[in-house]
Structure formats: C-alpha cells, structure tokens
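>>> Need a 3D model of the following:
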Amino acid sequence: MESRRVWLPLKDFRASGITRKLHDGILTNKAETIAVILESSGSEVVSPHIIDDTYKQLKSSSDFLKYIITKYKMGSLKTLRKIQIPCISVVENCLTLCLTTVHDFAKWNFVEARSCIIPTTTAEKKQWVKVFEFLAFLKHIVEKSLSEIDQLEDESLGYVELGSEEVSIKDYFK
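Predicted structure coming up:
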C-alpha cells in the first residue's frame, strides 16, 4: 500500500516579508477573555533583546485589548479602561510585571507594576516573600480584570444599561 502523504517544506507556506515575533508564552482562560503574556529574555542582560521583548509584550497586550474592544463594542468605555492585561518578563532571576490598559483612542498605558528577584540560594530565602507577593498581586489583577470583562459583556449584551453620561466603546472608537 502506497502512502498518500506528501511532506511540503514549511517555506512554501510562508508569505515573504512577514516577520513573526512569538512570545515565550501566552496564558489564557478557557473562554479567552483574559491573557497573561510571558517573555523571557534569558540569562544574559542584552539591552536590545530586552527592549525587543518589551515591544513584543506591548504589541501583544494592546492587540488583546483590541480583541476585547471588537468583541464588546456596546460596552462602556469606563469599564473597558479598568481592564488590565498583565505582561511578565523574566531577565536572569528578575521577574517584572507590567500592565497594559486603554488610555484613549490613540494611546495605551504600559506601566511596570511589580518586580522581584527569584532567590537562588538558601541565603536569599527571605526574598521568597516578594515572589509570593508578586504572584498574589498578579492573581488579584487577573481576577479584577475578569470581573470587569464580565461586566463589559453584560453591558454589551444589554443586560446592564449604560448611564446617560456613559460613552459606549463603539461611539468612542469611531
């Protein structure tokens, strides 16, 4: 029996001129309503590489916010501005958490919120408290953003009426 499979080189399916920059990880919940973007710059502190990784995080987190904007167009701008997309970068043994939010129709906020050192020796064991604080803060941000996204969905579906002074996402981003 003859095999009907044909292996085609990957290059045949790539469009020329497109450079994709992938992250080390993007964590989402099952409903894909929130994302945590992960990037590791490795163990060598190379400034251009770290800056490039930061740009990737900003691009991906703002793209995820655009996804939320298009999904919940009839929701409130006020609610949308409360949603924070977390980005975690790892450089050597340092964790940094940045948060991306909508600033206005042309700008994003990308702010460092927390940073900690991961202890690698027993002498540094007290620094684990900062790591746990970092993780607790991340959990708080994710839960708060999920709650705001749930509110945004209710507003978008008409379960919750917008106040007379509230601006819808659709009207704001015309």
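
>>> rest of the way, CA atoms for contacts and neighbours
Fine.

>>> Tell me which residues are up against stretch 141-156.
Applying CA atoms under 8 Å, 6 or more residues apart in numbering, the contact partners of stretch 141-156 are 33-34, 72-76, 79-80, 82-86, 160-162.

>>> which of those count as buried?
Among these, those classed as buried by neighbour count (16 or more other CA atoms under 10 Å) are 33-34, 72-76, 79-80, 83-86, 162.

>>> Among those residues, which are located in helices?
Among the buried ones among the contacts of stretch 141-156, the ones falling in helices (DSSP state H) are T79, L80.

>>> Farthest pair within the buried ones among the contacts of stretch 141-156?
The largest separation in the buried ones among the contacts of stretch 141-156, counting by CA to CA, is between P86 and L162 at 27.0 Å.

>>> Please state the offset of the lengthiest helix in the chain from the chain centre?
The helix of greatest length in the chain, counted in residues with DSSP H as the criterion, is given as helix 128-157. In terms of CA atoms, centre = their mean, to the nearest Å, the centre of helix 128-157 is set 12 Å apart from its chain centre.

>>> and if you look at stretch 154-171?
Between the centre of stretch 154-171 and the centre of its chain there are 24 Å (CA atoms, centre = their mean).

>>> What of stretch 18-37?
7 Å.

>>> follow-up on the earlier one: give the buried residues for the longest helix of the chain.
When neighbours are counted by 16+ other CA under 10 Å, the buried residues of helix 128-157 are found to be 130-131, 134, 138, 141-142, 145-146, 148-149, 151-156.

>>> and for comparison, fold this next one:
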Amino acid sequence: MSRYNKKPSYYTDSNERTPYCEHIVPIFKYFSAIFKNMSFMWCEKGLMANRQLAICLDDEQKKLMDGIGYSVKDKTERFIIECSGEVDGEHTEEYTLKLMEATSHCLKNNISRYLSASWTTFANRKVLAVQFINNTMTLLCTKRVEENKWCFVEQRSVVVPRDWEDRYYWIKVLELLLKFKELLNEQVGLIKVDAEDTIKKALYKTNQS
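The predicted structure is shown next:
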C-alpha cells in the first residue's frame, strides 16, 4: 500500500469521542451542505428549551448535548445527537434517557411557540435524535401520540463503516439519511386555524379535566 493512502496513527490512545468526531460529525455536516435545511452546533452545547430550567440547576445537573440541529426554516431545535462511547452498557441507558428528556423538552418548547397552530396537525411534528454507540448509529424520534401521551420510537439503526471492508454498509447509512430528511420535511402548518382546534384550546381543555 502506498504511504500516501495510509492513515497516520495517533501519537496517543484515541479518546472515546474520536470515532464520533471522525465518522458521525462529517456525515451530518455534508447532509447540511447538500440539503440546506439544517444547521448544527457541536460538542457540549445547551438546549434553548432548557434555558429557563437551567437557571435553577447546579453546573453538575445541567445537561449538554454532543450535537444540536436547528431547522433553517423556523430556527427551532429539531435534532439531538449523543455519543454513548464505545461500550454498550449502563452508560448507554443513561444517554437514552437523556435523549428522551431532551427531545420531549424541545417538542414542548415548540408547542409553546405556536399556540395558534392546529393541535391535530401538530401530531405530525417530531423532534429527532441520533445515538452513537460504538460503530452503530440509531435514529430516534419523539412525537405526540394522543392527548397528553408521547412516544420515543426507533426509526433506523445502521453500522457506520470505519474500514474499507465495511464499505457496503454505506448503503444503509444513506437510507437512514433519506429517512431523516423525510421526517424533517413533516412540518407544521403555522397559519391560524379553527379556534377549537388550536394548541392553546387543547391545552386549556387538558388542564381543566
């Protein structure tokens, strides 16, 4: 093999975040460059949806995200990325719960911004997440099911190639990205609708019951 085609070795042991930075971040940076519907912030960023809550928390209790995707159209938080490291274990379960909490906060923050939108249409609104464990990337989403019930659903799970021998897995990765784009395109109609079907009216009825 030519020395110009060989990747240089690290002078120290690689950090658990190294595969994430090398293999996951570039995927979504190129996705953003091609489709221009998302912008991203990387590495230990706080959610806008958590700002008011964060005032009451200690530094150790404030939860930061490995990546946050913002919709270019309405500047809302639509996508959360978390790296759970190279070992699938107890640490992974903690990060799964963290993603459930973060995505539900983002969705509820969306609700508070668009109280005149249709409550029925808002059922199509989703906040997406990716959890990166070892070389596996899992696409998840949080959405409202009915009334005050919510769900956190796995959409796709793929192996992200790190070596030439695994290159055929790129087909599955591309399929996941197309599914990701499809879910992002399911936007909410924000025009004023029938007063009986607004988010504001629905929340009022829920609080009264």
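
>>> who are the neighbours of the following helix or strand past the longest helix of structure 1, in terms of helices and strands?
Toward the C-terminal end, the helix or strand that comes next after helix 128-157 of structure 1 (DSSP states H and E) is helix 169-172. Based on contacts counted as 3 or more CA pairs under 8 Å, 6 or more residues apart in numbering; DSSP states H and E, the elements that helix 169-172 of structure 1 packs against are helix 77-80.

>>> Structure 2: matching residues for the helix it packs on?
Using TM-score structural alignment, helix 77-80 of structure 1 lines up with residues 119-122 of structure 2.

>>> How about the residue opposite E112 of structure 1 in structure 2 once aligned: what's its closest non-neighbour residue?
In structure 2, the residue paired with E112 of structure 1 is E154, using TM-score structural alignment. Taking CA to CA, 6 or more residues apart in numbering, and ignoring the residues beside it in sequence, E154 of structure 2 has L140 as its nearest neighbour in space, at 4.4 Å.

>>> Identify the residues contacting the helix or strand hosting that neighbour?
L140 of structure 2 belongs to strand 136-146 when assigned by DSSP H and E. Applying CA under 8 Å, 6+ apart, the contact partners of strand 136-146 of structure 2 are 100, 103-104, 107, 122-132, 150-160, 176, 180.

>>> Buried ones from those, can you make that a ChimeraX selection?
Selecting in ChimeraX just the buried members of those, where the criterion is 16+ other CA under 10 Å, is done with this command:
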select :100,103,104,107,122,125,126,127,128,129,130,131,132,152,155,156,157,158,159,160,176,180
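
>>> Show me the contacts of strand 136-146 of structure 2 that map onto strands.
Of the contacts of strand 136-146 of structure 2, the ones assigned to strands by DSSP state E are 126-132, 150-159.

>>> Have a look at how far, on average, the strand holding L140 of structure 2 is from structure 1.
On superposition with structure 1, the average gap between strand 136-146 of structure 2 and its aligned counterparts reaches 0.9 Å (mean CA distance after the TM-score superposition for structure 1).

>>> That strand vs strand 149-159, what angle?
Interaxial angle, strand 136-146 of structure 2 versus strand 149-159 (axes from the mean of the first three to the mean of the last three CA atoms, to 10 degrees): 160 degrees.

>>> Strand 136-146 of structure 2: how far from the chain's middle?
Distance of strand 136-146 of structure 2 from the chain centroid (CA atoms, centre = their mean) equals 9 Å.

>>> Sort out which residues of that strand are buried, please.
Across strand 136-146 of structure 2, burial judged by 16+ other CA under 10 Å covers M137, T138, L139, L140, C141, T142, K143, R144.

>>> Pull the most distant pair out of those.
With distances taken as CA to CA, the most widely separated pair in the buried residues of strand 136-146 of structure 2 is M137 and R144, at 23.6 Å.
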